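Visitor: Mind looking at a prediction? Sequence and model below.
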Amino acid sequence: MDADILFRQPGPAHLLFQLGQRYADSALDDIVFIIIVAFFLCVALTIFSVRRYRDLAHETKARAIAEGEARDLTRQDPLTGLPNRRLFNEKLDACLGLARDTHQVAVLLLGLDGFKMIKDKHGHAAEDKALCEFANRVAEILQKDGVLARIGGDEFGIVLPGISSLETPTNLARRIVASASETFATETGAAELGVAIGIAIAPTDGINLHGLVRRAERALYRAQGDGRSHVRFFEPEMDMHVDRRIQIERELRSAIKADIIEPHYQPIVSLKENCIIGFEALARWENRTWGRIPPDVFSRP
């Protein structure tokens, strides 16, 4: 009590008391100010962090969507929306890993006949429309677990997994041929298409992706050679035929360089005038291995 009276009395003690009181009030104000500033900094930092997290999440989602679209573009045909050759190979490779004698995989390669005629007669727009229409027709026929892809300009591929009988790809091929035989409507008139189909079966014809596709291609080539809208299964003799063809082409190049191919001249006779009016030049090739090879064999495109 005496000390309190002493500090309140005018004099040095009272002056020191007032200075101390002011310092204490100033320190308290600084502490309160620091606390308020820290609080607002925490709030601002929290708001910034939430906004930044939201922006990063949006950017990550947009990047994931863009990457997904880019992957789709590398695996899809832009015109028909079907899988392209890359995705076709991936799907086929996955199915071949499960191929068994009782769980076979069929590969069907489809080549359109008359496609170039549509382009020449009706234009590129009609060509694209016919392609899309054909793809839609085949997609409607195909079973759910089958894969349809556009693997070339006028070529399509189908993977049929889990078949137990050759009747399944045979019936599908027949239905595709029948569907393609119906006219295609274009802006400049009706157009007609045919389709040749080559079929290879795994594991009977192989379980290697590229080997199986190559054999389906050889069956397709034979089907196209048979005429419009034919279907052929791969046969082992097709490999022999192709190998012979490759060997003939290889030896033909050597024969041309060595000037072995001889011209034979056949007279052209006018029955009206009863005289020779010209000559037809025919190529003749005598090969050491194959003997005499007809021109329609070594000159076939």
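Guide: Arrived safely.

Visitor: contacts and neighbour counts: CA atoms only from here.
Guide: Fine.

Visitor: Within the helices and strands, which one has residue 36?
Guide: Under the criterion of DSSP states H and E, residue 36 resides in helix 12-75.

Visitor: Now do the helix or strand following that helix: distance to the chain's middle.
Guide: Per DSSP H and E, helix 12-75 leads on to helix 85-96 as the next helix or strand towards the C-terminus. Chain-centre distance of helix 85-96: 10 Å, with C-alpha atoms, centre = their mean, to the nearest Å.

Visitor: re earlier: name the helices or strands packed onto the helix holding residue 36?
Guide: Judged by 3 or more C-alpha pairs under 8 Å, 6 or more residues apart in numbering; DSSP states H and E, the packing partners of helix 12-75 are helix 2-8, helix 85-96.

Visitor: Single out the most deeply packed of the ones you listed.
Guide: helix 85-96 (a mean of 18; mean count of other C-alpha atoms under 10 Å).

Visitor: got another, please set it beside the one above:
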Amino acid sequence: MESTLRSTAAAAAAPSPQAASQNTPSRQTMADVQASADSRRIAIDRVGIKDIRHPVRIQDRSGLEQHTVATFNMYVHLPHDFKGTHMSRFVAILNNHQPEISVRTFKDMLREMAERLESEAGHIEMRFPFFINKLAPVTGVASLLDYDVTFIGEVKQGQPSLSIRVVVPVTSLCPCSKQISAYGAHNQRSHVTVTVRTRGFLWLEELIDLVESQASCELFGLLKRADEKFVTEHAYDNPKFVEDTVRDIAGLLNQDERIAAYVVESENFESIHNHSAYAMIERDKDAEAAG
């Protein structure tokens, strides 16, 4: 009896659905704080969201599509008189493009982001693992090797531009060690990072091939003993300092008319030191031609 009285009292005290809806602010009356004015007169270069993951499709040189997961960073420029940006719109743009996010739609997504957030400039980074099926050099055994790829998009005044960054793991063998040692030479795994702005279409595999061709030796996911012998001796016959690696790669990038600008970096994770060796070359062909 007591519990029945309590339930009856609670029901009487609770507002009716009609009353509850009257107390809830409508969409039209809710304040839009982000769109309010700001009096500090300081513009923000980039504001947005970081590290949001979404599925993407990447077409490889063989004509197949790789289904992978990319991590996105999305930013826009915020004028000095706006208090904040609409963070939810970044997520909405990704979800609207989700079934078709690819290289082809990347620039469209850039333009849409700038338009929907009413910004004069926008920036998107899309980072994902890219896989290549590689054949061992002697036995031909197949295995996958992954590469870290990032598409970097910029849009300013409605004009988009796209850069591609690829991190290529390779083997480097020290020329000095080979020269001064009675036998053997120290070698290490290295990361060569190439960032290019292109004038025309470029396969990811083309950029990776270019880098691997200038290393002491490329890497493979799976090697048999005959393959291991080959890559060991191949690296020994092709010693490279970090300086050699970036210069040789830059030379090939200079010759490619599809490359408008580039940054090439090489980092050797030294096997006989507790530090890395590093070198970098940067060139903007378009800026040189304009100047």
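Guide: Yes, it's here. Everything numeric here is computed off the predicted structure, so don't read it as measured data.

Visitor: what TM-score do we get after superposing?
Guide: Taking TM-score structural alignment, normalised by the length of structure 2 as the basis, the two superposed chains have a TM-score of 0.21; 108 aligned residues with a C-alpha RMSD of 6.3 Å.

Visitor: Serialize the helices and strands packed on helix 12-75 of structure 1 to CSV and add fields for distance to residue 39 of structure 1.
Guide: Shown next, in CSV, are those (distance: least, C-alpha to C-alpha, whole Å):
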stretch, distance to residue 39 of structure 1
helix 2-8, 38
helix 85-96, 57
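
Visitor: ok, now which ones touch residue 148 of structure 2?
Guide: Counting by C-alpha atoms under 8 Å, 6 or more residues apart in numbering, residue 148 of structure 2 makes contact with 127-130, 166-168.

Visitor: between these, which is nearest residue 77 of structure 2?
Guide: Of all the contacts of residue 148 of structure 2, residue 127 has the smallest distance to residue 77 of structure 2: 21.1 Å, by C-alpha to C-alpha.

Visitor: List the contacts of that closest one.
Guide: Counted by C-alpha under 8 Å, 6+ apart, residue 127 of structure 2 has contacts 70-72, 148-151.

Visitor: Skip the chain neighbours and tell me the closest residue to it.
Guide: residue 150 (4.1 Å; C-alpha to C-alpha, 6 or more residues apart in numbering).

Visitor: ok so, going back, can you get me the centre-to-centre distance for the helix holding residue 36 of structure 1 and its chain?
Guide: Distance, centroid of helix 12-75 of structure 1 to centroid of chain: 51 Å (C-alpha atoms, centre = their mean).

Visitor: That helix versus helix 85-96: what angle between them?
Guide: 80 degrees (axes from the mean of the first three to the mean of the last three C-alpha atoms, to 10 degrees).

Visitor: in the biggest strand by length in structure 1, what counts as buried?
Guide: The single longest strand within structure 1, with elements called by DSSP state E, is strand 275-287. Buried residues in strand 275-287 of structure 1, counting neighbours by 16 or more other C-alpha atoms under 10 Å, are found at 284-285.

Visitor: Equivalent analysis for stretch 106-122 of structure 1, please.
Guide: So stretch 106-122 of structure 1, judged by 16+ other C-alpha under 10 Å, has buried residues 106-113, 115, 118, 122.

Visitor: With distance to residue 172 of structure 1 added, can I get the residues you listed in a markdown table?
Guide: A markdown table is the format used below for the buried residues of stretch 106-122 of structure 1 (distance: C-alpha to C-alpha, whole Å):
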| residue | distance to residue 172 of structure 1 |
| --- | --- |
| 106 | 11 |
| 107 | 12 |
| 108 | 10 |
| 109 | 12 |
| 110 | 12 |
| 111 | 15 |
| 112 | 16 |
| 113 | 18 |
| 115 | 21 |
| 118 | 25 |
| 122 | 29 |
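
Visitor: about what we covered before: can you spell out which helices and strands pack onto the longest strand of structure 1?
Guide: strand 262-270, strand 291-293, helix 295-298.

Visitor: please redo it, this time with the cut-off set to 7 Å
Guide: strand 262-270, strand 291-293 (3 or more C-alpha pairs under 7 Å, 6 or more residues apart in numbering; DSSP states H and E).

Visitor: what's the offset of the helix or strand residue 217 of structure 1 falls within from the middle of its chain?
Guide: According to DSSP H and E, residue 217 of structure 1 maps onto helix 209-226. Average the C-alpha atoms of helix 209-226 of structure 1, do the same for its chain, and the two points are 19 Å apart (C-alpha atoms, centre = their mean).

Visitor: Could you identify the helix or strand that succeeds that helix?
Guide: strand 231-233.
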